[in-house]
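Peer 1: Predicted model, plus sequence, below.
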Amino acid sequence: MTPTLLQPEGCQPCAIAGLGVYRPRRVVENAEIAAGLGVDAQWIESRCGIRSRRFADHDETLVMMAAHAGRAALTAAGAEASQVDHVLLLTSSNVRQMPALAPALAFALGASGAGACDLNAACSGFTYGLLYASALIGAGQARHVLVVATERMRDLVDPGDRSTAIIFADGAGAALVSASQEPGIGPASWGNDGSAEQLLILEPDFTQLDADHPRPYMRMNGLELAHRVPDLAVGLARRTLATAGLSWKDLVAFIPHQANRRLNDICAERLGLPAHVTVANTVTHDGNTSAASIPLAAHHLITEQLARPGDLAMLLGYGVGLTWTAMIVRLPPISI
């Protein structure tokens, strides 16, 4: 029997009732990326552990992918869109910027009576979304919150930039967070470091575009980020366990943001994870899908029976800004 997750006194418990994902149709192997960068496919895998990724076609918009993932999450939970009280859409790749995408997603799902807003915490967006959903439910403001992360990162990538073109990809993942009898989302740990915002930035900004710079691209200091992430992630994981009153023996899986296979391996080694804890490494075939990476990774573990609904797992997100948050959750049913 798995341990009970802590819940603040007087707050309505909640849990992830269902999980759904959407992976774009087009699979892109390293050889295709390497050809345009003047490198070989093995060099890409050695740098980041990625062998393939998915790129969205023109019809696979942020809202379209989000709607597919959202419907799958509702199906897994046995819920209807009309029951959703709030839609939280997580993305860092909405090049339209205004209006927000969440109302369009709610309309596509048939949840137009729900509250709807976008949230941008980059690669930690999904974990922040779960945190805010649990707060809404805990405060009695909602009973069902649909948290959807959707990204078309290739829209922001300079195809000639080796530091980003080999890493980023597209996809979507969604979780229906619902009021429950027993808590399925534990207390969260979080933080930020705005002094490091220049490590990954979109530039030039929209006020500086001109004939020489007709569109902005992501620019990343990958070496500095790789230097900072292990200490950040390891400290965050340890704080989260302590806050939850648990240890690794209580958990079945560690699901960090899928930024880089090498970073995942370093973090797992420093944490000294026991053999029974599965480390998600779907970055190998999904690439870095920013806010969508954690739900995609969780769905893969359950699909491949490396973890089961009801198991406890740590979700750990970190992203540009810098922002980070983590919590321990009880894994939900999925829709294939």
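Peer 2: That came in fine, so what should we check first? Just so you know, these numbers come straight off a predicted model, no measurement behind them.
Peer 1: only C-alpha atoms for contact and neighbour calcs from this point on.
Peer 2: Will do.
Peer 1: Pretty sure residue 268 sits against residue 279.
Peer 2: Yes - between residue 268 and residue 279 there is a contact under CA atoms under 8 Å: 7.4 Å.
Peer 1: and here's the other structure:
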Amino acid sequence: MGALPVHISRRLLAAFAALCLHGAATAPVLAAPAAKPVAWKAVPSVDLAAFNKDLEPGKLTMDVVIYMPSNFDPDFNKLTLEQMLQGVRAAKEIYRPTGVQINLVAVKTGAIEPRFLAIQANEIPRVPDTEYINMYQGNTRHPSELTGMALQAFQSIIEPRKDSDRTIYLIGLQDVIMPFLDRSDARNWTVKMVRTGGLSFPSYSYWNTIPRAYRGAITIDNLSTASRARRTIAHEIGHKVMNVSHEYKETSPAHEVYADGGLMLYGSGEDIPSGAAGRWHLERLLMSPYLYRLKSNGTKQWNPDYKDGGHYYDPLYGDKVVRFKGTPNMDPNW
């Protein structure tokens, strides 16, 4: 049989290439293995009754569970169980002036799947903040989304329990990486990856994107310095229960704000201010769906839940919000 004409052979090659590409595009992607539940065990050395002896019936209370892996890598030295417990003790002190108390419900340890010792928290953001709307409005339009690995980690780590969606879970891990968009020049953004010491997965950012059973998750990775040991847990809980970003009085929210004064800034401050001048931090805390009062019959009277998924301007907060403009951070003549 003679050679095929050139134009026919080219058509055959093109068809074959298209078939190969189609096959590659439609081939099933191997899914990550299903996450197995961790076999947690209570830490017998922790006396919960003694730890919680400060609790008073009838006062606003939040429930906290600690999950501490027993299989950290040998070279990891940023977090210990004692540091986690000390952080909760410090948080008790920091929140005490507000009338809110912390009930440590359980402290558990166990071997987690090694692939979950380090996770990427959220998918790479698609749309950066601009000056046209403020950060909270931008978060509602384009909320953060959990990565598949983060969701699987929470499914494996967080046990089913009554009031799971009202409980704060402090989860010890080695690394939780958060990608974000940062301005690189007059009209461009670049993707950066930050290594977090703690991450709260707050609803003002993850609006309607975290399953209810896991919405109380907070990861803790580094309590190795005096400042981190004292403030990190209280600060991350603040993101969850006040539902605000890094802000304080005249300081509008931003991804990172280093200053002293308020608990919700990066610094040494522990203040939880009230009123319009304090950006309603105290009032928002006292309205948090993560708080309850223990009634005389032993049942919990929970605060009302979010009315619209928990974004910053959720109707739950009424007028306890701040209306502010977006922040220009680029050359206006781009």
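Peer 2: Done, it's in. Small disclaimer: the values here were computed from a predicted structure and weren't measured.
Peer 1: Assuming the best superposition, what's their TM-score?
Peer 2: TM-score of the superposed chains, computed with TM-score structural alignment, normalised by the length of the second structure, equals 0.24; 143 aligned residues with a CA RMSD of 7.1 Å.
Peer 1: isn't residue 41 of the first structure right next to residue 31, touching?
Peer 2: Yes - with contact defined as CA under 8 Å, residue 41 of the first structure reaches residue 31; the gap is 4.9 Å.
Peer 1: The two: who's more crowded?
Peer 2: Each of residue 41 of the first structure and residue 31 has its neighbours counted (other CA atoms under 10 Å); residue 41 has more, 19 against 15.
Peer 1: Could you measure from that one over to residue 35 of the first structure?
Peer 2: Here residue 41 of the first structure is placed at a distance of 8 Å from residue 35 of the first structure (CA to CA, to the nearest Å).
Peer 1: What of residue 240 of the first structure?
Peer 2: Residue 240 of the first structure sits 42 Å away from residue 35 of the first structure when distances are taken as CA to CA.
Peer 1: Which one's more surrounded, those two?
Peer 2: For residue 240 of the first structure versus residue 35, neighbours defined as other CA under 10 Å are more numerous around residue 240 (25 against 11).
Peer 1: what ranges do the helices span in the first structure?
Peer 2: Counting by DSSP state H, residue ranges of the helices within the first structure are 30-37, 41-48, 62-77, 102-109, 125-138, 162-165, 222-244, 261-271, 283-286, 293-303.
Peer 1: a markdown table please, covering the ones you listed and showing distance to residue 22 of the first structure.
Peer 2: Converted to a markdown table, the helices of the first structure look like this (distance: least, CA to CA, whole Å):
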| stretch | distance to residue 22 of the first structure |
| --- | --- |
| helix 30-37 | 21 |
| helix 41-48 | 23 |
| helix 62-77 | 5 |
| helix 102-109 | 14 |
| helix 125-138 | 15 |
| helix 162-165 | 21 |
| helix 222-244 | 27 |
| helix 261-271 | 21 |
| helix 283-286 | 11 |
| helix 293-303 | 8 |
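Peer 1: Nearest to residue 200 of the first structure, out of those?
Peer 2: Distances from residue 200 of the first structure to each of the helices of the first structure were compared using CA to CA; the shortest belongs to helix 222-244, at 8.1 Å.
Peer 1: Show me what the closest one is packed against.
Peer 2: Counting contacts by 3 or more CA pairs under 8 Å, 6 or more residues apart in numbering; DSSP states H and E, the secondary-structure elements packed against helix 222-244 of the first structure are strand 189-192, helix 261-271, strand 312-319, strand 323-330.
Peer 1: Out of the helices of the first structure, the one nearest residue 150 of the first structure is which?
Peer 2: The closest approach between residue 150 of the first structure and any of the helices of the first structure, judged by CA to CA, belongs to helix 62-77 at 5.5 Å.
Peer 1: And the closest one, what's buried?
Peer 2: 62-77 (16 or more other CA atoms under 10 Å).
Peer 1: ok, which pair from those is furthest apart?
Peer 2: 62 and 77 (22.5 Å).
Peer 1: How about residue 42 of the second structure, nearest residue that isn't a chain neighbour?
Peer 2: residue 108 (4.4 Å; CA to CA, 6 or more residues apart in numbering).
Peer 1: Kindly provide the distance from that neighbour to residue 101 of the second structure.
Peer 2: If you measure residue 108 of the second structure against residue 101 of the second structure using CA to CA, the figure is 21 Å.
Peer 1: neighbour-wise, which of those two wins?
Peer 2: Under the criterion of other CA under 10 Å, the comparison of residue 108 of the second structure against residue 101 puts residue 101 first, with 24 against 19.
Peer 1: Now the element after the helix or strand where that one lies, going C-ward?
Peer 2: Taking DSSP states H and E as the criterion, residue 101 of the second structure maps to strand 100-110. The element immediately downstream of strand 100-110 of the second structure (helix or strand, assigned by DSSP H and E) is strand 118-120.
Peer 1: Alright, that wraps it up for me.
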